[in-house]
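> got a predicted structure plus its sequence, pasted below:
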Amino acid sequence: MLNIGIFAIFVAVTMVIVFRASKNTKTASDYYAAGHAFSGPQNGIAISGDYLSAASFLGIAGAIAVNGYDGFLYSIGFLVAWLVALLLVAELLRNTGRYTMGDVLSFRMRERPVRTAASLSTLVVSFFYLLAQMAGAGGLIALLLGITDKGGQAIVIAVVGALMILYVLVGGMRGTTWVQIIKAALLIAGAFVMTIWVLGLYGFNLSALLGHAADVAGDKVLNPGAKYGKSETSKLDFISLGIALVLGTAGLPHVLMRFYTVPTAKEARRSVVWAIWLIGLFYLFTLVLGYGAGAMVGPDTIKDAPGGVNSAAPLLASYLGGPLLLGFISAVAFATILAVVAGLTITASASFAHDIYANVIKKGQVDSKQQEVRVARITAVVIGVVSILGGIAANGQNVAFLVALAFAVAASANLPTLLYSLFWKRFNTTGALFSIYGGLAITIVLIIFSPAVSGSEEAMFPTLDIAVFPLQNPGLVSIPLSFLLGYIGTKISKDENGGTKYAEMEVRSLTGAGAEKAVQH
């Protein structure tokens, strides 16, 4: 009851904020981009709230507790990825688009085909990311309430999905952003308290903590190879994972959309700098929390708990502070899941409504901006229902691993197209379609036929065995092939439409000239 009470308080407070924010959500700009009204620091905190998902808190802590050094590699990959986003994407994207990735691509390409492709890619990436968050929700409630049967956990996942839909329908991007800011503050504060607590028990001596973790789980947790060093294939899997994590962030649609909630490109840059500091700090905390859970709770206890490896951080909280700290940390983890799924849902629904409905189906002749927003809200409900069903299927999987699949799809389908569009004059519509559709198809096929989906007890469908592709993460193969497809598609096409507006796009992306007028329009 204590755990549920703390969570209910959080939901009540955020609902009040979302309803208040809804009073200022009147136009499409308000619904999609919060009226471009947030400052760089505010948006940076919201980005960290959007990015520090269940994978960061539950998945990485569990991966470190069980696999030690190899688990911490997730943290490194997730953090380094922000340098790619800062240097190559953030400011340029803010200067050339309004709401979605489709805006950027259609600036110099044929509008209808590239908007359709960009929207489809956004929906697929969002779906994979939502799978991870829903799986985290199921595992967390399983631990909190002792619900061990899949049916009870499925009901919990449905409740999380319903709350997510409500946040998006009522508050739009403005309400979602405030939820993410509150959640980021709570998450970082909660992780900080637990980190200080754990270190305090070892005299603030990190070596003593690591030594105890090694005594409990063996020296393997301090050395590379516990997960990715058992065979040559697993070593390749690690390289594949690293490439997907580092390149995936710059192609994540819900992260890209956050750059449009600030008024200028300078504020977009400040957003990313704030996000890097906050995210980096949090990942240092996860190192202590993961090894602390491994030392105090033990890897075997964590793996046997309801929720599996995702239970490491809540179990550590219970060990340190009993039901009260467990209730607070679990409420924060739930807040994490709610905020991230709300951000993902509004991004996916905005992409469909703005790119497909308004600019492809209606050819830019929408009856009213309210009608476009209405379509976005209907789409949000559909996405919510689909993500609930997918989350029930993915329940029990390591959420950090599931998010890594989303990163692989984003890095394969979105990043090559964005970079080619921003930096290659010859790039054209055919190249964009080759890289998006080709990247999506290759990545999804490789995931379906990978050990992640079938062929083992840890797979998503353990009774199936269609795993003919040896790597769990397809990034090593799918990302280079997607870049290659974009190049081939451009070279075999005589279409020069991409080059005619490249000079204008280059000036705007690098200087911001004309960008503010386009945003206001």
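Perfect, I can see it now. Numbers count the residues shown, from 1 in each chain.
> from here on, contacts and neighbour counts on C-alpha atoms
Will do.
> for stretch 387-394, which outside residues touch it?
Applying C-alpha atoms under 8 Å, 6 or more residues apart in numbering, the contact partners of stretch 387-394 are 127, 130-135, 138, 153-154, 157-158, 161, 460.
> dropping in the other structure now:
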Amino acid sequence: MAAGLFVLVVLVTLGITLWAGRRSRAAEDFYAGGREFSPLQNGFAISGDYMSAASFLGVTGLIALYGYDGLLYTIGFLVAWLVVLMLVAELVRNCGRYTLADVLSLRMRQRPVRAAAGISSIVVSLFYLLGQMVGAGSLVALLLHLHSSASRDWSIVGIGVLMVVYVTVGGMKATTWIQIVKCVLLLGGTLLLTVLVLVRFHGDLGTLMRSAAHGSGQGSAYLLPGLHFGHSLTDQLDFISLGLALVLGTGGLPHILARFYTVPTARAARRSAIWAIGLVGSFYLMTIVLGLGAAAVIGGPALRGANAAGNTAVPQLADAMGGTVLFALTSAVAFATILAVVAGLTLASSASFAHDLWARAFRHPGEPQPSERQEVVVARIAAVVIGAVAIVLSLYAQKLNVAVLVGIAFAVAASANLPALLFNLFWHRFTTRGATWAIYGGLVPCLALVVISPVVSGSAAAIFPSAHFDWFPLQNPGLVSVPCGFLFGWLGTVTSRGHADPDAYAELEVRALTGAGAA
């Protein structure tokens, strides 16, 4: 039954892709879905893009294993939307066209800024893709009882091929409708499972929490801080670093920023963000119940036995609560979740390569601009290449919790993309050097610190557990790399030989606040 539902999800999403592909002709259709989606539709699509495998599988697994400390992930993911609503959504829709680099290059020299923003966006998307692919491997292995690493690897390859097909054939229109369908399925499935858990414990949250603490095997420590992050200074700094990355990172995620270009006006972009806050908030409240329910019904030892990182907690809970039927439905919903998010990420990264790097940054001054048709062809080729890279990298990251991987993606976005975006929108002295220094000054330290962190080596759950070059003690580098991005952006601006063009900033300010001249 579960395998049949998987096939049904694939067939439905492929049907949507073929239908949308026939209606996508211009570059605006491929990159922005023709800007024809309503705020409600886009709100559901944003939520579908944001509520990824890291949320449904990873965060729920962390709550099931670590209780209070896992709950902290949900707070960071949700609070981040206030930053998006207040500082990003409306202004980005007015200033940009398809990508983050469009906003930055509006008053900067195009080639260096687009090169930096394009590279950063691709790196963020790849880290995010790793989290989704790892979740896909865990889910398919559990569903089909694949115990060999080779079988799991082939399931990841299959997911990668599907995501490339979605992007190359359907573009943003197909991706958006897949995300809308996925959001409805995810909220419906999560609500059903949440109701069943609450009914089992007679609606008594106190009983649920006590049962979860008992089932976790950790006792009262399960409901107190420190089980996952610990009590030492290093552990506390790691938590602060993660929180900083989660709260600030959403405003710099390229696949989320791209969603604001799919609506016709800035007002619609703002209303989309409001819808997303309501939908995402409801979802994360339910993940708390699911995480506690998994600990209470399944138990910590059984959860770790199935997957040490807790990525299979939700399917196991569904199997225990409703048997084969509910297990199949939940697995199919999780599968749809992964398919929709990887499609959005692949589209955002391929758009950054084609629209920013190939069409503009890599071209010499005076060289003719490529046509939109050529640009879309290159974007489709880039989607294939990026999908292949994501598949290869994800094969080495199977032991990591998907929420940890996505946390790193948020750290890169918060360190590189957000400082440049905020300085560009709100600081009239900001220069081209400041923009490139902000991006590279956040991106390079972030990646360097990840390489020498416990995520890569030095622990049983690391990518290379037998190696020991974990000289940086924190799993998330945001505490160091986010200030670096803002610092280098400021330093690059104050050391610039020339001054920012006041007329260019005045034009950007008028456009950002009024929408005059917006695409």
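Cool, got the structure. Model, not experiment: these values are computed from the prediction.
> restricted to helices, list the contacts of stretch 387-394 of structure 1.
Taking DSSP state H, the ones among the contacts of stretch 387-394 of structure 1 that sit in helices are 127, 130-135, 138, 153-154, 157-158, 161.
> nearest to residue 168 of structure 1, of those?
Comparing those against residue 168 of structure 1 with C-alpha to C-alpha places residue 161 closest, at 10.8 Å.
> give me the distance between the closest one and residue 253 of structure 1.
20 Å (C-alpha to C-alpha, to the nearest Å).
> burial count for residue 126 of structure 2?
Using other C-alpha atoms under 10 Å, residue 126 of structure 2 is surrounded by 25 other residues.
> what's the answer for residue 230 of structure 1, then?
Neighbours of residue 230 of structure 1 under the rule other C-alpha under 10 Å: 10.
> circling back to that earlier point, are any of the contacts of stretch 387-394 of structure 1 buried, and which?
127, 130-135, 138, 153-154, 157-158, 161, 460 (16 or more other C-alpha atoms under 10 Å).
> correct me if wrong: residue 54 of structure 2 contacts residue 402.
Yes. Counting by C-alpha atoms under 8 Å, residue 402 is a contact partner of residue 54 of structure 2 at 5.0 Å.
> anything in contact with each of these two?
Joint contacts of residue 54 of structure 2 and residue 402 (C-alpha under 8 Å, 6+ apart) are 131, 132, 135.
> leaving out chain neighbours, which residue sits closest to residue 273 of structure 1?
What sits nearest to residue 273 of structure 1 in space, not counting adjacent residues and going by C-alpha to C-alpha, 6 or more residues apart in numbering, is residue 44, at 7.3 Å.
> what helix or strand is the one you found on?
Using DSSP states H and E, residue 44 of structure 1 sits within helix 40-51.
> hmm, who's touching the very next helix or strand once past that helix?
Per DSSP H and E, the first helix or strand lying C-terminal to helix 40-51 of structure 1 is helix 54. Contacts with helix 54 of structure 1, where a contact means C-alpha under 8 Å, 6+ apart, come from 132, 133, 136, 333, 336, 337, 399, 400.
> kindly recompute the last result at 7 Å.
133, 136, 333, 336, 337, 399 (C-alpha atoms under 7 Å, 6 or more residues apart in numbering).
> could I get these as CSV with distance to residue 248 of structure 1?
Below are the contacts of helix 54 of structure 1 laid out as CSV (distance: C-alpha to C-alpha, whole Å):
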residue, distance to residue 248 of structure 1
133, 17
136, 20
333, 23
336, 20
337, 20
399, 16
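> what residues are up against the counterpart of residue 412 of structure 2 in structure 1?
In structure 1, residue 412 of structure 2 lines up with residue 409, judged by TM-score structural alignment. Each residue near residue 409 of structure 1 by C-alpha under 7 Å, 6+ apart is listed here: 125, 440, 443.
> before we move on, back to that, out of the shared contacts of residue 54 and residue 402 of structure 2, which comes closest to residue 382 of structure 2?
Ranked by distance to residue 382 of structure 2 (C-alpha to C-alpha), these are led by residue 132 at 19.0 Å.
> the closest one touches residue 338, doesn't it?
Yes. Residue 132 of structure 2 lies in contact with residue 338 (C-alpha atoms under 7 Å); the separation is 5.8 Å.
> if we can go back for a sec, quick one: which of the contacts of stretch 387-394 of structure 1 is nearest residue 493 of structure 1?
Checking the contacts of stretch 387-394 of structure 1 against residue 493 of structure 1 by C-alpha to C-alpha gives residue 127 as the nearest, at 31.8 Å.
> now for the residue nearest to that closest one when sequence neighbours are not counted, how many residues are close by?
Take residue 127 of structure 1 and drop its neighbours on the chain: the residue closest to it by C-alpha to C-alpha, 6+ apart is residue 387, 6.4 Å away. Residue 387 of structure 1 has 26 neighbours, counted by other C-alpha under 10 Å.
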